[in-house]
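[1] sequence and predicted structure below; questions after.
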Amino acid sequence: MAMLNIVQEIAIYIDRFHNLDLFQQGWYQMKITMRWEDSEYVSVGTPARIVQYEASDIGSSSIYGAWRIDDIDNSFSTRPFQIKYARQDIHLCTMITFRFLLDRFEGLPTTAVIMKFELMYAPTVQNGSNLQAFLDASSCAIHEFRLPPKSLSGLHSYCPVYFDALHYVLVDITVHVSILRATSYHSALKVPSNFGINEAVVDQGYGMLNRELDDVVDVKDVIRTKALLTAHDILLEELLKLSKAIDLTIDISELVSKGNNVEFLNYVPRASQVASNVEVSVQGKPQNGLEGLNGALDFQNVEKLHSFSKSEMLDCFNSLGDQMLYLWNNFLKFHRDNKTKVLDFLRDAWAEDRKAEWSIWMLHSKVEMPHHYIKCESHGSSTKPKHRRVSSSLKVSDEPPQTAATRAELHRRSITQMRINNRSIQDMQVFGDPSRMPIVVVERVMNAPRRTISDNSYMKHIELMESHSLQTQFNSATVDNQLMSKVDAFTLKIVVFVHGFQGHHLDLQLVRNQWLLIDPNIEFLMSEANEDKTSGDLREMGQRLAQEVISFLKRRMDKASRSGHLGDIRISFVGHSIGNLIIRTTIADSIMEPYLGYLHTYVSLSGPHLGYLYNSSSTFNSGLWLLKRLTDIRCIHQLTFTDDPDIQKTFLYNLCKLKTLYHFKHIILVSSPQDGYVPYHSARIESCQAAVHDTSKRGRVFLEMLNNLLDQIRANSSQHRVFMRCDVNFDTAAFGKNFDSFIGRAAHVEFLESDIYARFIMWSFPQFFR
C-alpha cells in the first residue's frame, strides 16, 4: 500500500452573476458539484475551504442568507440573490475549493473531472419569508464543463457559465487547479468537509508515516513524487506568467527555506535555483533568465529517485509538498488581493483562444471577388437563339448547395474519428457530442478593385454619397467636441436586430446575447416597427424601420452628449430572412442619409437578397404559388417579381440599384444549403448555374441585380471592407423526420433557435463585433 498520497485541489472563483436574459424575476442561487467523469467510480469532490472576498453587494437587499455546503451530495451553494431586471449584476466574489483524493491513480489522474453548475430558482414571496421560499427552490438550468486529465496537473483559466437559451446569463468564473500532498493516508474516497490546508495539519502525518518505513521504495511512491514535481513546475510557471501579465510581484521569498532537504534539492537543482531567482523579483519582471524556464525538473536526476530509501523518498516528498503548499497558498492570497486583474487577464486569454478552440468545426477559405461583369452564356455572342435544355442537363450533385452540404458532411465524419485531447476546459454544450455541432464554412472574399465605369456598369448613374457629420445634431459646442482628446471620447455603438416574415421582435435574442458577451457596451434595438405587419409592402416596412431607428438613435445620442463627449458612432444591423430586405430598404430611405457614414457591421442571416428567382425547391415554389393565389400578401409578390408585369419595374430589381450595402465596413452573409425557404445563391449574393444558362430577359435581369450588389460590396481603393460568406451546415439528425424538415423550414428557423453557429462565427472574428 502506497504511503505517499496526493490530492487534487480545484479552486473556483465566482466573481459576477450578470443577468442577460432571465425571463422570471425571483430568487436565484448557484449550486456547484464535482465528480470523476467515468461512471465506475462514484467519488465526488469535497468542498474543502470557502473564502468570501469583499463584495459591494454584501449587505444589499439583492443578496440574502449565506452560502451552504450539503454533506449529502458534497455540493456548494452560493448565497441566494434576487433578480429584478435585465442586465443586472450581482457580485458574489466567492472562492470555493474542492478536493479529490488520488489514491485510485498510481500517479497523475487519467480520468477527467466534470464540473456541474446548477441554477436554482424560487419565486419571490409577497407576504412571507424569503428564506422559507428559497428552501423550496428547484433546479431550472445546468451547465457542465470537463476538465481533461491534462489540465489536472495545473491550470488557471477563465470559465464563463451561460446555462441555456431560456436562462441566458453570464457568470464570470475562473478555475485554478493543482496537485498537493495529502496530510495522511485515507482509505475512504471522501475527504471530510472541514479538511483544510495549513502547515500544522500537514505536519501531523509525519510520525505515523516514519514508523511504517521499510527499505523498499514502492513504485507508486516514485510515480506520485514525480506527479507532485510536475504540478510544482506548472504552478511555478503559471505564477510567473500571471505576475508578468498584471505587472505585480508574487512574493515567494521563503520558498528556499521550505525546501529543507539538502539532498533533495541537489537532485532537483533547478527547483532551488528557481526559488532563489524569484526571491529578488522586481514588480513582476523576473530576473536571471526565468523567461526561458521550461520546468523545475531535471528528469535524468529525477530517475535517481528509484535508488532512494523510503526514508529519503519520504523526506523528498515532504519537502516538495511543503513547497507546493507554500506556492498554492501564496497564489490564493495573491488572487484575493488582485482578483480583478487576474480575472481580466484570464478572460482576455480565453477570448484569444476561442478561434483555435473552435476551429474543429470551422473550415476557412479565400476567394477573389470577380473583376469582371458576370454575364449569361449568350452575352456578347450571336443573337441567334440557342435551343438547349437548362435545368434537366444539370446533375443534382453538381449544384452548389449539394456540394457545400457534402463537403460539410465529410468534415463532420472526420470529427467522429477525432480524439480531442487538449489541456483547456471543455464546454459540454459544445464538446458533449462534437459530431452534432454545426459545421461552419467561412469564405473570405478578397475585394477586387471597383469595375471601371462602362456600359456594363449599373453604378455609372449613381453618385458617391458624401458622409454627413452628425455634430450638427448637437446643441453643445462643436469645436470643443472636435478638439477633445481621444481618451475622453465616447463611442456610441448601436446594433439593430430585424425579424423576418411573421416574426417577433425577440427572434434574434440569442444572436444579440452573443454580441453582448463580446461587447457589453452596445446599445441594441430589437425592432418592433413591423411586428404583425410583414404581409404588406416592403417599402412601407423600410420606412417604418427607418423612423424607428432614427428615433432610437437620436435618444441615445442625446443621452451620450449629456453624459460626456461623443467621439464616434457605429451603427450595425442584423437581419433574418426578409428582415434583410427591410434593412436594405431602410438604408435607401432619405432620412437615413445623414447617418450612412456611420454604418459598421451588417450580418445577414438567410436573407433573400436576389429574391426567389431560380429557387430549386419545388415544394416551396408550390407553396408560394398557392399563397399568392389564396392571399394578397404584397411582399410575396415582391419577392417573386410578380408585383409588376415588367420585371425591370419590380421592387426588388430597383432596390438592387440603390447603394444599400455600400457604406458598411463589414458584410457577413450567413447561409445554409439545408435552408429550403431561401435560395442558396440569393442568401450568398452569388450566381447560380440556372441563371447563367438562362438566355431570357429574366436571366439578364437576375445578373444585372447580382452585379449591382457586387459593385456595392467592392471596396474603393481608399477603403478596407471585409466581405465574408459563412455557410452553416446543421446536424440534420437533430431536426428529426417531420414536415418542417421536409420543406426545408427547420434549417431556416434553426438560425433563431440555436446560438452555437453564432458563437463560432462571432468569437472567431470578434473584431467585427466590437
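    That came through fine.

[2] drop to CA atoms for contacts and neighbour counts, all remaining ones
    Fine.

[3] the closest residue to residue 522 other than its chain neighbours: what secondary structure?
    The spatially closest residue to residue 522, leaving aside those adjacent along the chain, is residue 493, at 5.0 Å (CA to CA, 6 or more residues apart in numbering). Classification of residue 493 using DSSP: H, G, I helix; E, B strand; the rest coil returns strand.

[4] use this one as the comparison:
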Amino acid sequence: MFRRLRWFVGLNQKNCSTKRLVNGDQAGPDQLPVLDAVHEVAIYIHRFHNLDLFEQGWYKIKVTMRREEGEDSYPGIPARVVQYEVPEAGSDNFGRVWMIDDTDNSFSTPPFQIRYARQDVFLSIMISFYLSFGECKGQSSAVILKFELMRAPMTETGSELQGSLDAHTASVHEYKIPPKALLGLHSYCPVYFDAFHAVLIDTSVHISLLKANYRPFPQKVSSDSKDSEGTYVEDYVGSNKVMLIKALMAAHVILLEDLRRISTGINQAIDLTDFTCESDVTKWFNSTPPADVERNNGEPTLQLSNVNAEQKATHYINYLTEASFQPFSWDDHLLNYFQSLGNQLLGLWNIFLKFHRENKTKILEFLCKSWAIDRRTDWSIWMVYSKVAMPHQYMSNRVEGTSLHHGVHGSSLNTRRLTDDPIQTATMRAERHRRGIAQMRINNQSLQDMYIFGDPLLNPIIIVEHLTNVYHSTSVNSNFVYLEDEVRHILENGSRATNKLCGSSPQQNGHVLKVVVFVHGFQGNHLDLRLVRNQWLLIDPDVQFLMSEVNEDKTSGDFRQMGLRLAEEAISFLKKKMDKASRRRNIRDIKLSFVGHSIGNLIIRTALAESIMEPYLRYLHTYVSISGPHLGYMYSSNSLFNSGLWLLKKFKGTQCIHQLTFTDDPDLENTFIYNLSKEKTLENFRNVILLSSPQDGYVPYHSARIETCPAASLDFSKRGKIFLEMLNNCLDQFRTCSDHRVIMRCDINFNTSSYSRNLNTLIGRTAHIEFLESDIFAKFIMWSFPELFR
C-alpha cells in the first residue's frame, strides 16, 4: 500500500491561511514565485512494542503538531504518507487503514490488536508535516509534537472500531522540537507513555527547511507596498528575506553533513556526486551585486576583494541586512540564489527519503545508539557526580580520620565529618542544585521529552557517589577517576573488561543468558518494581526477568524462611531458562542480577547466603538496592515510624520486625542482621548500586547507604561496637577481587512541593513509595550507566 500527498503551503498575506496544490496543479497567472519556505517534519513510525499494557484491545497512534504559542495556533499540516511495507495478507491484527483528519490536522496509524505482553507490531510508515516559515513568523518558536495512544475494546470491529478509537484517548506523550532543530534534525524519538500504558513506539524524526513553490498573490495590499504607479511591490531584500536565505544556507549544510554522518554510521554508501561540486553553498555569493546596487544615494559599497567564499557570503548577507536601496533594484539576482539553493536542498532531501526507505532499520538503530549517548548529557542537568574514597576500616574508637578519606594520586575526594547530619547535608546540596536549574535556560537542539522537560523543577535530583578503593586498586586513575566529564570513559573501559570476576575465562562464542530477579518489600506485590523492570527491558530487550511471587503475603515471617523460598524460586527459574537456551545455542556466560525494594534487599542477601545458591554466585552481575535497610533499624531517628514498629512487634508478633530492630535475641551478636553481615553476599556482584533518599523516613538513611551515622559515632557502648562491625563487614565485601567493579551510592532527592501534608508525608512513607510509582529516577540512572544493566 503506497500513497503520497503533495501539498504546497501558501500563506495569505493577512491571515496566514494555507492552500494545497496536489500533483499536476500549475500556478495560475495570478501566482508569482516567491521567497518563502516550509519546514518538512517527517516522522517515521517503525514499531509498537507492548511492554506492560494492562488491557487487550484495538490500538492506534494519533500524531499532531502545533506551534508552542497555543493549542490551535499554526498547526502542522499532514503533507504526505508513505507506507513502507504492506501488512501480511489475511492478518487480522491490522485494520489496514491509516487516516488524515482535516478538522484537527492529525494523522492516525492503522488500528492493530494487542493481545499479550511484549508483543511487537511493525507499522513501518512515514508521515510528513509541513510547518510554515514565512509571514506567520513562527520560526522563532518551538514546535510541540504530540502522540496519542487511542484504544477501543477488542469486541469493536468494522466501522464501529473507527469511531470508538477516535473517542477514547488512553494516554498522551509530547516532545518539543526547539527552534534550532527546525533547520535540520535526524533523531531517534522513543515514545513511552505512562506507568499504566507502558509501551514503546520506536520512531525517528527528520526535519529540513525547504523552499515553497508558490503562494497566492496577496488579496489585500497596503498603501506602503505600492510604487509610484500603483503597482504592488514586494521587498525581496527585506530583513525577513535575508533571514530566509541564511536559514536555507544553514539547512543545506546540516542536511549534507547529516547524510554523510548517517551513511558512515550504517556503513552504507550514499551517492552525493551531483551535490559534491556545489556542497559549498557560499559559492553562490562569489559574484558581486549588480552595479546599480553597489552604490545607492551615497550608501557604502560592498567590498569583496581579497576574501574567501565563506567571508564573501557573510559580508554579502550583512550588506543585504544593513544597506538601504530601492526595491526591485536586483530582485532577480536574489531570486536566482534562492531558487538554486532551494533546488539543492530539495534534491538532497529527496535523496535522504529514498535512502531512508532502503535502509530504515539500520538508520533507526544508528540513531537509537546516538540518542542513548546523548541522554547522558541531557539528563546530567539533574545529576551531580562525585567520587568518594571507601574507608579502609571504621575503628571502634571512632577517631575522626580513621575513616581514611584520602586523595588518590593527588586527586581530591569528597569528605564528610562523622558528626555532620547526613540527611540535612544531602537535602541542602540537592536544593542548591535545584535552585541552579531554576535559573538555567534549557535551549539545545535535541528533541525534548515534555515528560521530563515540561517542568524541570519537578524532576528528582540525583547525587551519584562512586566509591573508589584507594588501597586495593592499582589503576585508580585509569579506570575509576569518577568525575562528571569522564563518565563515558569509565563505562567504556568497563565494557571492554572481562565479563566475570576473578579467574573467569568465558568462551568466545555462544549466548549470554541474562536473568534479573525483582523482589518486593514488606507487604508488597510482585509487580511493585515493574517500572524499573520496564526501563531495564528498554535498555536490554533480551533480558529474562523474574518478578518474585513466592513471598507475597508472607513478608511478616522470618527472613531465613523468606530467603530460602526466594533461593528456590530463583534457581528453578534460572534452570528453566538455562535449559531452554541450551537447546537452541551454546551458553557462553550467565549474568544473574537482583533488584530489591525495602526489606526485599535483606531477603535477597539471605537467599544468596543459602548453600543451594553457592553454584550460582559466580554468575552474579548487577545488584540494585532500592532503599534497603542493610544495617537494620539500630539507629532509626523517625519516632513516628519507630512507634509503628513497636506496635507491630507488640500486637502482631511480626518476626521480621524483631529482626530489623535487633530484638530477635538478647545478645546482639546472635541477632539475624549482625550475622547476615558476616555472610559474603555482596562481594560476588560486579556492580552494586545503593539507592537512597533523605526524604524516606521508612528506612534509615545510613542503613540504605551502608555507611556510618552520627548516632553510631557517638555511641561507645556494645551497641555502637556491634554496629561498626556490621558496617565494616559489609564494606569489606566491596574491596575484593576486581579492579573493575563499580560501587555507587545514588541519592534520590524527590521534589516534595507536590506532597500534601498528611500522615504518609510526616512519617516518610511518601518518598519510600515514590521509588515504586515514579520511573524518572530509574531513567536517569539506568540510561546514564547502561553498561551496568546489559
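    That came through, no problem. Owing to the predicted nature of the structure, the values given are computational and were not obtained by experimental measurement.

[5] TM-score for these two?
    The TM-score (TM-score structural alignment, normalised by the length of structure 1) is 0.84; 680 aligned residues with a CA RMSD of 3.0 Å.

[6] ok, now how distant is the residue nearest to residue 522 of structure 1 from residue 403 of structure 1?
    Counting by CA to CA, to the nearest Å, the gap from residue 493 of structure 1 to residue 403 of structure 1 is 38 Å.

[7] out of the two, which sits in the busier spot?
    More neighbours surround residue 493 than the other of residue 493 of structure 1 and residue 403, with 21 against 14 (other CA atoms under 10 Å).

[8] now check structure 1 for the residue matching residue 735 of structure 2.
    Aligning on TM-score structural alignment places residue 735 of structure 2 opposite residue 714 in structure 1.

[9] where do the strands sit along the stretch 551-700 of structure 1?
    Counting by DSSP state E, counting those that start in this stretch, the segments of the stretch 551-700 of structure 1 that form strands are 566-576, 599-605, 666-671.

[10] quick one: the strand ranked longest in structure 1 to structure 2 mean distance?
    In structure 1, with assignment by DSSP state E, the single longest strand is strand 6-22. Its matched residues in structure 2 lie on average 0.5 Å from strand 6-22 of structure 1 after superposition (mean CA distance after the TM-score superposition for structure 1).

[11] which part of structure 2 lines up with the helix or strand following that strand?
    Sequence order places strand 26-36 as the next helix or strand after strand 6-22 of structure 1, per DSSP states H and E. The alignment of strand 26-36 of structure 1 onto structure 2 (TM-score structural alignment) covers residues 57-67.

[12] hmm, who's touching the matching stretch?
    With CA atoms under 8 Å, 6 or more residues apart in numbering as the test, stretch 57-67 of structure 2 has contacts from 72-77, 104-115, 129, 138, 141-156, 161, 165.

[13] counterpart of residue 637 of structure 1 over in structure 2?
    Residue 637 of structure 1 maps onto residue 658 in structure 2, by TM-score structural alignment.

[14] likewise residue 276 of structure 1?
    For residue 276 of structure 1, no residue is aligned by TM-score structural alignment.

[15] what about the residue lying closest to residue 276 of structure 1 once chain neighbours are set aside, which helix or strand?
    Residue nearest to residue 276 of structure 1 in three dimensions, not counting chain neighbours: residue 256, with 6.6 Å by CA to CA, 6+ apart. Assessed by DSSP H and E, residue 256 of structure 1 sits inside helix 255-258.

[16] picking that back up, got CSV for the strands of the stretch 551-700 of structure 1, with mean neighbour count and distance to residue 326 of structure 1 too?
    As requested, these are exported to CSV (neighbours: other CA atoms under 10 Å; distance: least, CA to CA, whole Å):
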stretch, mean neighbour count, distance to residue 326 of structure 1
strand 566-576, 21, 49
strand 599-605, 24, 50
strand 666-671, 23, 51
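
[17] can you tell me which residue in structure 1 aligns to residue 352 of structure 2?
    Residue 352 of structure 2 maps onto residue 331 in structure 1, by TM-score structural alignment.

[18] relative to residue 369 of structure 1, how far out is that match?
    Using CA to CA, residue 331 of structure 1 is found at 53 Å from residue 369 of structure 1.

[19] who has more neighbours out of the two?
    More crowded of residue 331 of structure 1 and residue 369, by other CA under 10 Å: residue 331, with 21 against 18.

[20] can you tell me the closest non-neighbouring residue to the more buried one?
    Sequence neighbours aside, residue 239 is the residue nearest to residue 331 of structure 1 in space, at 7.2 Å (criterion: CA to CA, 6+ apart).

[21] so where does the one you found fall, helix or strand?
    helix 219-246.

[22] okay, that helix sits on what stretch of structure 2?
    By TM-score structural alignment, helix 219-246 of structure 1 lines up with residues 239-266 in structure 2.

[23] buried ones in the matching stretch?
    By 16 or more other CA atoms under 10 Å, the buried positions in stretch 239-266 of structure 2 come out as 240-242, 244-245, 247-256, 258-259, 262-263, 266.
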